[in-house]
Every structure is written in structure tokens, then in C-alpha cells.
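Chemist: Pasted the sequence and its predicted model underneath.
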Amino acid sequence: MPAASASHPPRATRTPLARHLRRAVGRDGCPLCRPVDRARSRLLLSALLALLLVVALAVVVALASLATLRTEAREAAQHRHRVTATATSTAAEDPGPASLAAHAQAVWTDPQGVTRSGSIEAPAGTAVGEQVPLWIDDQGAPAESPRSTAETALFATGYGLGTLVLGSAAIASGCAVRRRILDRRAERAWEPDWELVEPLWSGRGRRGRPEAGER
């Protein structure tokens, strides 16, 4: 009868991150692992931890910016009023090769009932007598429209992404500098070992020795 094959428990697999963690704390059990290898593992783990902190910081910055921008938008909306202006001149595009804006002279009435006039932004080609929507401030002067919810979210996202990009770039630069230092340290550590191994590897260490059986 064929001998029953012995069953062995499956070997536990370790993820690369787990291997680096064990190597960083000196518990990998590898006799060939050099101090510089452990330093490289510690560098990798430190970079990952720093990246997680940067991600958390970016989220905090985005949320804080969103709250601040929403407050500013609400306050600005209290001092903005939408009225209808009547063009008193044809809207002409602003001078400049890349200009997309056009302005026209117009008249409008503010919330206090005062009739005002001035230059406003209007679609190019707006004719005299056409009506143009206009945002004004408490003094009745043309003003920017209140920031919308989508614009507020977009600005807040931009602040968060900016924080993430700058933080990641700083981490990458620091890791690159540290990695070059470790590489130079590894090269210096190889030199004395190579001086001991090279004569035996090349055969120079056996030259001049009598062969077995020679007298």
C-alpha cells in the first residue's frame, strides 16, 4: 500500500508591509539582513505613516475651508441684490486678443428705489433697450454674484488637494534624500566585505599554494 502522505499545515503568508514591519523592528529572523536594510524598511513605514497624516490633514483643511467659505457666502448673499438693468448702449467686447467679456452702459433701480447708471458686464451684442440681469451691493453698485454651493465645494476641494499635493511632494523629497544616504552607506559597507571575498572568488588567494600531493 502506498504510504500515506503527511499533511503539513499551510504556511502563513506575510504581506510585504508585514515583512517590512518585522524587518524594521529586527524580528524578521533573517541573518543576511543588514542594518541598512532595516533602515530602508523604517524609511518606507515612516513615509506611509506620514502620507496617512497628510491625507488626514488634507481632509481637515477641505472641511474647514468648506465651512468658512459657506459662512462667507451666506454673509455676502445678505448684501447682494438681483435687479434688472436696461442697456443704454450696445455691448462691445473689451479690447484685447483674449478678452471674452463685453460691457455696456445701462440704468437700473436699486432696492431703495434710486435710479442708477453705469457700465455693466453684458453679453456681446446686447442692443439698446435690452434687459440684463445684474447683481448690486447695498450701495447699488454692480457687484459679483454670491458664490454658489458648487463653487464653494470646488474651492474647498482645491484647498484640500493643494494640501495633499504639497505634503506628498515634501514626503517624496525627504524620502529621496534619505534613500540616497542609505544607498551610499550600503556601498561603503560592501567595500570591506568585497576586499575579503574577492581574492577567494577570483582565485588570487589560492595562487602560490602547493597542490595536494606536491612536495
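Modeler: Cool, the structure landed.

Chemist: Going by C-alpha atoms from here, please, whenever you check contacts or count neighbours.
Modeler: Noted.

Chemist: give me the element the residue nearest the centre of the chain is part of.
Modeler: By C-alpha atoms, centre = their mean, the chain has its centre lying nearest to V165, at 2.2 Å. For V165, the host element (DSSP states H and E) is helix 149-202.

Chemist: elements contacting that helix?
Modeler: Other helices and strands packing on helix 149-202, by 3 or more C-alpha pairs under 8 Å, 6 or more residues apart in numbering; DSSP states H and E, are helix 35-77.

Chemist: Centre of the chain to the helix holding V165, how far?
Modeler: With C-alpha atoms, centre = their mean, to the nearest Å as the basis, helix 149-202 stands 16 Å off its chain's centre.

Chemist: take the one below as the second:
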Amino acid sequence: MRRVDDVVGRMRLFKPLFLRSARGPDRLEAVVALLLGLLVLASVAVICGRVVADYDQLTATAAADGRSRHQVAATVRPDLPVPSAAAPAGGGLISVTVTWVAPGGRVRSGVVRLGAGSALPPQVWLWVDGTGAQVAPPLSGSEAFTTAILGGLVWESVVLVVLGGAYLVTRRALDRHRARLRERDWLGRRGGATTP
């Protein structure tokens, strides 16, 4: 069985916490590192809880959207001009006007983007709401999961940057203090004047 000194010796950063001869700045740095490590672990737990809550909210919203939206077959109408207000297509896509019948029997029109270079299909499926207006499709389960995970990763990255910055600032201040202590000790051994 290993002795405590062997284990502490391998954890070099935390060694000053257990040594009586350690200087104040070394102990303070070890305490700060320990606290920041605990904050990182706590932030992981909190953010994991937030990811689960976001996923639950996104799936509930997607389910509600799925109940209020439905797909209709829209007729592709290359003979009708694309409204100038429509966003320009790019990346191998073209904008095409389509028409469909709304629930009240009224014919509605909209713009979809289709792959360029291939023959236009006679019909495409698009999502509409209860009034027949074109809407985005509801989120799938995998999209909700991906959105929640990416949101959690962004927040954890922010936490790590802030805590890492706090450690570096603290470490820099402690290094300056250590340098002053070393200079004072060195001047004291030479018998010279000490710095404040």
C-alpha cells in the first residue's frame, strides 16, 4: 500500500496543502486550483441538468408543432416568377414557386429551394400550419438532441474559459509575489537592503 506522501508527491500542484514548510503563495495557488477544479465539476453537473431540461423543452415544442402542422403536396410551378423578396438560392440550389390548397380551399403560393441541375419534380412536400401558411418543419428528436448538446457544450466552454482565465490571472499575481519573496530572501542572504 502506498504512503500518503507518495500519492501527494504525484499530485504536485496540491502538495503545498499538505506540507508545513510550504509558502503562502504556494498554498494559495493549490487552494485556488482545488476550488476551480470543484467549480468545473459542479458546472458539468449543472450544465448536464440544463441540457436535459432543454431537450425536454425542445421535444415538447416539437411535439406541439407536430400536432399543429401537417404536410401538403405542393405543385411546382416554374412558369410563375419567384418573388424578389425571396432569399436568393445558392450552393447548387434554385428557388422555385410552388402552389398548394389551404384547408379552406384557397390556393396559396410560396417559394422552395430545390437542387439545380436535375429535372424539377412535379410535386414537393412542405409543411403548413392550420391556416395553410408555409412553416418550417417541426424539430426531429435527433435535431432536439443535437441542439441541446451543442448548447451545453457552448456553455461549458464559456465556463472553462472564465475559470481558466481566473486561474491564469491568479497564477500570474502569485508568481509576481513569489519573485518578490525570492528577491527579498536573496538580498537578505547577501546582507543587503530588502525590498518592500
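Modeler: Noted; the coordinates are in hand. The model shown is predicted, which means the values in this text are computed figures rather than measured ones.

Chemist: follow-up on the earlier one: what do we get in the second structure for the residue nearest to the centre of the first structure?
Modeler: In the second structure, V165 of the first structure lines up with S157, judged by TM-score structural alignment.

Chemist: Could you verify my assumption that A39 of the first structure touches A24?
Modeler: Yes: A39 of the first structure lies in contact with A24 (C-alpha atoms under 8 Å); the separation is 6.8 Å.

Chemist: what about the two, which has more around it?
Modeler: A24 (20 against 17; other C-alpha atoms under 10 Å).

Chemist: any idea how far R34 of the first structure is from that one?
Modeler: With the distance defined as C-alpha to C-alpha, to the nearest Å, A24 of the first structure ends up 11 Å from R34 of the first structure.

Chemist: A169 of the first structure too?
Modeler: Taking C-alpha to C-alpha, one finds A169 of the first structure at 29 Å from R34 of the first structure.

Chemist: and the nearest residue to L161 of the first structure once chain neighbours are set aside, what does it touch?
Modeler: Distance criterion C-alpha to C-alpha, 6 or more residues apart in numbering; nearest residue to L161 of the first structure, sequence neighbours excluded, is A58 at 6.7 Å. Contact analysis of A58 of the first structure by C-alpha atoms under 8 Å, 6 or more residues apart in numbering lists 159-164.

Chemist: next one: V72 of the second structure
Modeler: By C-alpha under 8 Å, 6+ apart, V72 of the second structure lies in contact with 100, 125-128.

Chemist: Now stretch 60-68 of the first structure: buried residues?
Modeler: 61-63, 65-66 (16 or more other C-alpha atoms under 10 Å).

Chemist: what does stretch 144-154 of the first structure give?
Modeler: Buried residues in stretch 144-154 of the first structure (16+ other C-alpha under 10 Å): 145-147, 152-153.

Chemist: ok, of the residues you listed, which one's closest to L100 of the first structure?
Modeler: S145 (18.1 Å; C-alpha to C-alpha).

Chemist: The closest one: which element?
Modeler: According to DSSP H and E, S145 of the first structure maps onto no helix or strand at all.

Chemist: what does it align to in the second structure?
Modeler: Aligned by TM-score structural alignment, S145 of the first structure pairs with P137 of the second structure.

Chemist: show me what contacts the residue lying closest to that match once chain neighbours are set aside?
Modeler: Spatially, and ignoring its direct neighbours in sequence, P137 of the second structure is nearest to W127 (5.7 Å; C-alpha to C-alpha, 6+ apart). Taking C-alpha under 8 Å, 6+ apart, we find W127 of the second structure in contact with 69-72, 134-137.
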